[in-house]
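fold the stuff below for me.
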Amino acid sequence: MASTAELVTESVPDLASKKKDEKTFWRMSFKEKLAYVREVITVEPLITAYILASYICLPALKTLELEKACRVNLGFNDTVCEAIITSNHENYTVHNDEVLIRISTMQTWQIPVQSVMPLILILFLGSYSDRHKLRKPFLLLPIIGEFFAVVACILCVVFMDTWPLEAQGVSQTVIPSLFGGQAMIVMAVFAYVADVSTIEMRTLRMGVIQITLNVFSPIVQMFSGVLFQKIGYYGVLLIAAGFYAFALIYGIFCVKEPKQPVKTESTTGLLCDIFNPRHAIDTFSLILKKTAENNRTYIWLILVTIFVYNGVSSGELNLFFLYVQRQLHWTVVEFSYLVSVNTIVHLIGKYNEFLYNVGTVVAIPLFTKVMNLSDPIIIVITFADKILCNLIFSIAYTGSLMYVAVIVSLITGVSGVAIRSLGTKVVSVNDLGKAQSLFSIFEAIAPAVATPIYNKIIYEHTYNTFPPAFFVFGILLYALCCIMVMWMWINQKLEAKRTARATNGTNDKSIPMESYVQTTHM
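The predicted structure is shown next:
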C-alpha cells in the first residue's frame, strides 16, 4: 500500500491509469483468487496450529501436574488426590497446600532451565538468519520440539504412578526448549512478517497474525476442559500431536523463504558458522554501538519494556491457576471457561499468555487508523488498562469479579503487537533479524528471572497473608514501564521539533517524524 507522501507525488493520469489497470479481488478469476490468497496467507496457519495445540493441552497438563505431585511426589492416597483434582479440598486444605507448593517449587527451576537453550540458540541463529536470509528452518525447529514434548507427556501418563512431577516438567518444557521453543518461533514469525511486509504494513500484518490466532483460540479453549473430561489424557495429547504434525507439514510444503537465501563462501563448517562468537557479539552491537540508523537508547527502553511485559506475564501465568484453585476452589474446567471468555473479550479489546482478542480486532484499527496514535501511546494506554485489571484481580474473591477483570482488560492484548511493531521501527532493515533476536533473548530471560521471584519470594512468602500480592507487584512494574515509554514519546516529539527547526529555520511548524515514531496505518 502506498504511503500518503508517495500518493501525492503521483500525477492524476498515473493514478487514474493505475486504478483502471488494478484488478480488485472480486474481479479476479477463481484461480487468481487462490493465487492471491496463497500469497497473502503465509505463516498464519502454521502459527495458529502451533498455538491451538498449546491451548488444547492446557487443562490436561495442569491436571497432570496435580496428579503427579499428589500421587507420586507426596504419596497421598486416591481419596485425597481425587478431592484435590476436583477442587473439593475443604477437608484436605493442608494436603492441597503441599501439592500447590510442590508445583510452585518445580516451576522455580523448570522455567529458568526452559529458557537457557532458546537463549543460546536465538543469540546465534538470529545473526545467521540475517546473513543467509533464512527464516523457514527456524519456524520448523520449535514445532518439531513441541511434537517430541507431546510424545514425552504421553509417556508420563503411561507411567503415571512411577514418573514424578519433575519428569513432566522436563517433558513439557525442557524438551521443546532444546529446539528453540516459543521464543524462537516468535522471533522467526515476526522476522518473516517484517521481510514480506512494507514498514507501513507491519503493525497491521502483525495484528492480523494475532487476530488469526484469536479467532480460533476461544473455540478450542472453550471446549478443552470438557474435551479433557470426555476423552482423557491420551485423546487430548494425540489431538495436540496432530496439530503440530499439520504445522510441520504446512511449513515444509507451503511456507516459502521470503527472500532468496544468500550463499556465502565459508571455510568453516555449518556449526562453526552458526555458533561463531563473533556473530553473537554482532547481535549485541545493536545495543553496544550507536549508529545513525539505530537509536540505541530507544532499543534499550524497548528491551526493558519487553522484559517487564514478559516477566510479569510469565510470573502471573504460572501462579494464576494455583491462585484460583486455592482461593476460589476452581477446577481446570472452570479455569478454561475464564480463559475462553477472556480470549473472546479480547478479540473485541491477553491475560498473560491468554488474555488477547474482540479488543485486538477493534483496538488495532481504532488506535492506528481512526485515532492515529503512535506505538508508545498505544503501549501506555494498554499498560494502564492492565494496571486496572490487576487491581480488580487483587480484590476479586468471587468468580464474578474475575470475569469483570477480564472484561475491563479489553485492550491489553494490543500491548505485545505495539511493542513488537515499535521494535521494528527503531532499527534499520538490515538489522531486523538481530533486533528480533535481541527481543526474543529478553523474552526468554524474563521468565527465567521472574519465575523464581514470583514463586519463591512473592507467592510462598505471601501464601497465607496476602495471596494476591503478585498482582500488586505487576502493577508496580507496569507503572514503571509507562513512565519509560512516556519519556520515549516526549523525547521523540522534541527530536521532531528540533529537526523541524533545523530544516525550516525559525519555522516551528512540526514535520512528520522518523519512521520509528510513526504508527502504521491501514
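
all contacts plus neighbour counts: C-alpha atoms, from now on.
Noted.

how deep is Ile239 tucked in, by neighbour count?
15 (other CA atoms under 10 Å).

sec struct for it, please.
Recorded secondary structure, Ile239: helix (DSSP: H, G, I helix; E, B strand; the rest coil).

count the neighbours of the nearest residue to it once chain neighbours are set aside for me.
Nearest non-adjacent residue to Ile239, counting by CA to CA, 6 or more residues apart in numbering: Ala53, 7.6 Å away. Neighbourhood size, Ala53 [other CA under 10 Å]: 26.

give me every residue that touches Ala53.
Neighbouring residues of Ala53 by CA atoms under 8 Å, 6 or more residues apart in numbering: Ile239, Ala240, Ala241, Phe243, Tyr244.

go through these and single out the one with the most neighbours.
Highest neighbour count within those: Tyr244, with 29 neighbours (other CA under 10 Å).

helices or strands up against the strand or helix carrying that residue?
Element membership for Tyr244 (DSSP states H and E) is helix 202-253. Where contact means 3 or more CA pairs under 8 Å, 6 or more residues apart in numbering; DSSP states H and E, helix 202-253 is packed against helix 44-67, helix 136-158, helix 181-196, helix 332-348, helix 358-365, helix 414-424.

second input sequence below; structure requested for side-by-side comparison:
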Amino acid sequence: MVESASISQLYERLKAMEWHALFHMFYLEPVVFVLIFSHVLSGTVMRNQIIYQTCTVSFQYNVSDCEQLDDKNAGPNIHAIETEIQSYVAEMFLSRTLIESIIPAVCGLFIGSWSDKYGRKPLLVISMIGFAGSALITTIICALSGNYAINPWWYTLAALPHSLLGGMCVFSVAGMCFLSDITDIKTRPYRMVFLELLVFIGLSSGTFLSSYVYAATNAAITQGISASCLIAATIFIIIWMPESLHIRLAEDAKAEAEQAAGQCEDATIEKPAKTTTNDLNLDQSKKQTEPEPEPAVGLFSTTHLKDMFKTCLEPREYNAREIIWLVTLAMFMTIFVVDGVMTVMYLYVRQQFHWSVREFTFFETISQLVSMLGALIGFLLLRKVFGLSVVTLALLSLCSDVFSNLIRGFATLPWHMYLSIVFGVFRSIGGPMCSTIVSNIVPASDLGKIFSIKNVMQSFAPFVAAPLYTLIYQHSLAVCPGLFNFLNALLYLIAFIAIGCVLRFKLKHKQHYAKILK
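Okay, the predicted model is just below:
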C-alpha cells in the first residue's frame, strides 16, 4: 500500500509539472547537440589523419610503416617513429589551439555588452557560420590529400574561419544568455542540466560512431558528415530560431508594471491621491529630463568594454561580486584543464597504452556515458531527494575530478583509466551548477557582460594551457607521459577551494541565498 501510494504520488507530481515551461523555446539544445556531435565525430579521426600525414609527408617514412603507428603489436622501430612524430604533432596541435583562441578572446571583450543591447541570435549565426566554414575547408583538404602529398600544417590554417568569427567563445556567451533569457530561477537548473545531458549524449554518440564510420569509409567522408551537420544547424538557426532578448525584456517590463500597479493600488487604498499644480509641473519636468535612447554603437566600440568591466567590478550586496569572481575562477580552472588535456590526451594514450582510434573512442564513449549517468543521479537524486544545493553539487563535482585525475596520473594499465571514470562519475554536474549560481544572482540585463568576462578568461586559457601541457608532455614523454594529470588534480583542487569560499558566503548570508542558491 505504501509503495503504491508513493508511486501514485510521484505520478501526480510529474503530471502537475509545467512541462511547457520546462521546454519553452526549445531551440538552443538541438544546435548544441549537433555542434558537439559533429566535432567529436571527426575530431579523433582527423588527429589520427594528421599523425599519418606527418609521418608520410613531413618525415617521409614508408606508408607501410606509418600505417602501423597505432598497432600495439608493432616492433620497436615503429614505436620509435611514433615517439619522434608525437613531439612534432604536439607543436602542430598547439599552434591550432592558439589560432582558435586569439581572436575569440578579443571578441569576448565586446560581445557581452553588445548582446545585452542588440540580441543573441546574430552572434549564434556568425559563430556557426565559422564552424561550418572551417569544417568544409578541412573536408576539402582531407579529400585532396588522398591524391596529393599535402602538408598537414594546412589543417591548422583551416581553423581560421571559426577563429575569425568568434569560435566557441562567442557561441557560448550567446547560448548561455539565450538560455537565461527564456528561463526563470525555477526552471533554469533543469534546463542547464538537460543541456549538459545533451552535450554528453552528443559526445558519447559521436565518439562511439566515429571509429565505425571511419572504418566503413575514410577520413574525408567522416569529416564531410561533420561539415554537413554544422551547415544544417546553421540553416536551422537562421530560419527558425527566434531572438530571445526582447522576450526577456518584455517579461521584465511586465513584471515591473504589475509590481508598480500593485504599489499604486496599495497607496490608493491607504490614502486617495490628490493631483495638484505642483504635481503636474513635476511630471512635466520629468518628461523633459527623460534620457533619450542611446545611439547604436558598433561591435568593437569601447563602450561595450567599459560596460563589461563596470558591471563585473561594481560592488554588490551580500558578497555577490565575490561569489561571481570565485565561480568564474573555478570555471576558468576547469576550462584550463580541458584546453591543456585536449592537446595531449590522445598522444598520451597512444604512447602509454598503444591504443588505436577505436580503443580510444570506446574509452571516451564509456567516459561520457558514466558522466551522463552521474549527472542524472547527481541532480535528480542528490538534489531532489536529499536536497543538496547547487553549491554543494558543484563541490562534489570538483572533488570527483580531483580523484579521477590522480588515478590517471598513477595509471600503468588500461583498466586504471576505466577506474578513473568511476571516480569521476559526478564531474559533469559542475558546469551547469556554476552557471546556475551566476545566472541566479545576476540581473538579466547584466548576464551578457558577466558571461562575457568568464568566456574571455576561458579564451585566454589556451595561451597558457596548451604550451604548458605540451611542454610538460614533451619533457616527461620518455619517463612519465601521464605527469600532466597531477597538474589537473592540483587545478581542480584550487577550483574546489574557490567554490568552498562560495559556500562560506552562502552560509554567511543564509537568509538571502536560501532560495537563490537553493
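
ok, back up a step: reformat the helices and strands packed on helix 202-253 of the first structure as CSV; add distance to Met513 of the first structure.
Output for those, formatted as CSV (distance: least, CA to CA, whole Å):
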stretch, distance to Met513 of the first structure
helix 44-67, 32
helix 136-158, 34
helix 181-196, 21
helix 332-348, 31
helix 358-365, 21
helix 414-424, 14
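
ok, which of the ones you listed comes nearest Leu165 of the first structure?
Set against Leu165 of the first structure and scored by CA to CA, those come closest in helix 44-67, at 6.3 Å.

whereabouts in the second structure does that closest one align?
On the second structure, the counterpart of helix 44-67 of the first structure by TM-score structural alignment is residues 29-52.

and for the counterpart of Glu166 of the first structure in the second structure, the neighbour number?
Under the alignment (TM-score structural alignment), Glu166 of the first structure pairs with Trp153 of the second structure. Other residues near Trp153 of the second structure come to 17 when the count uses other CA under 10 Å.

what's the spacing between Trp153 of the second structure and Ser134 of the second structure?
Here Trp153 of the second structure is placed at a distance of 14 Å from Ser134 of the second structure (CA to CA, to the nearest Å).

ok, Glu317 of the second structure next?
Taken as CA to CA, the span from Glu317 of the second structure to Ser134 of the second structure is 45 Å.

and Ala466 of the second structure, by the same measure?
Computed as CA to CA, the Ala466 of the second structure to Ser134 of the second structure distance reads 21 Å.

quick one: which of the two has more around it?
In this view Ala466 of the second structure and Ser134 are compared by other CA under 10 Å, and Ala466 has more residues nearby, 28 against 21.

show me what that one lines up with in the first structure.
By TM-score structural alignment, Ala466 of the second structure lines up with Thr451 in the first structure.

its match and Ala183 of the first structure: what is the separation?
From Thr451 of the first structure across to Ala183 of the first structure, the span is 16 Å (CA to CA).

longest helix in the second structure, please.
For the second structure, the longest helix by residue count, based on DSSP state H, is helix 76-118.

helices and strands around that helix, which ones?
Helix 76-118 of the second structure is packed against helix 28-53, helix 153-157, helix 160-164, helix 167-181, helix 302-313, helix 320-353, helix 447-476, with contacts defined by 3+ CA pairs under 8 Å, 6+ apart.

among these, which is nearest Ser87 of the second structure?
Ranked by CA to CA, the member of those that lies closest to Ser87 of the second structure is helix 447-476, at 6.2 Å.

so for that closest one, what gets flagged as buried?
Neighbour counts over helix 447-476 of the second structure (16 or more other CA atoms under 10 Å) mark 447-463, 465-467, 469-474 as buried.

and if you look at stretch 404-417 of the first structure?
For stretch 404-417 of the first structure, burial by neighbour count (16+ other CA under 10 Å) applies to 405-417.

where does that stretch end up in the second structure?
The aligned range for stretch 404-417 of the first structure is 419-432, by TM-score structural alignment.

Ser340 is in contact with Ile219 of the first structure, correct?
Yes: at 7.5 Å, Ile219 of the first structure counts as touching Ser340 under the criterion of CA atoms under 8 Å.

coming back round to it: measure the residue nearest to Ile239 of the first structure to Ile252 of the first structure for me?
Applying CA to CA to Ala53 of the first structure and Ile252 of the first structure gives a distance of 18 Å.

so stretch 352-361 of the second structure matches what in the first structure?
So stretch 352-361 of the second structure sits over residues 327-336 in the first structure, by TM-score structural alignment.

from one end of the matching stretch to the other, what's the distance?
The first and final residues of stretch 327-336 of the first structure sit 16 Å from each other (CA to CA).
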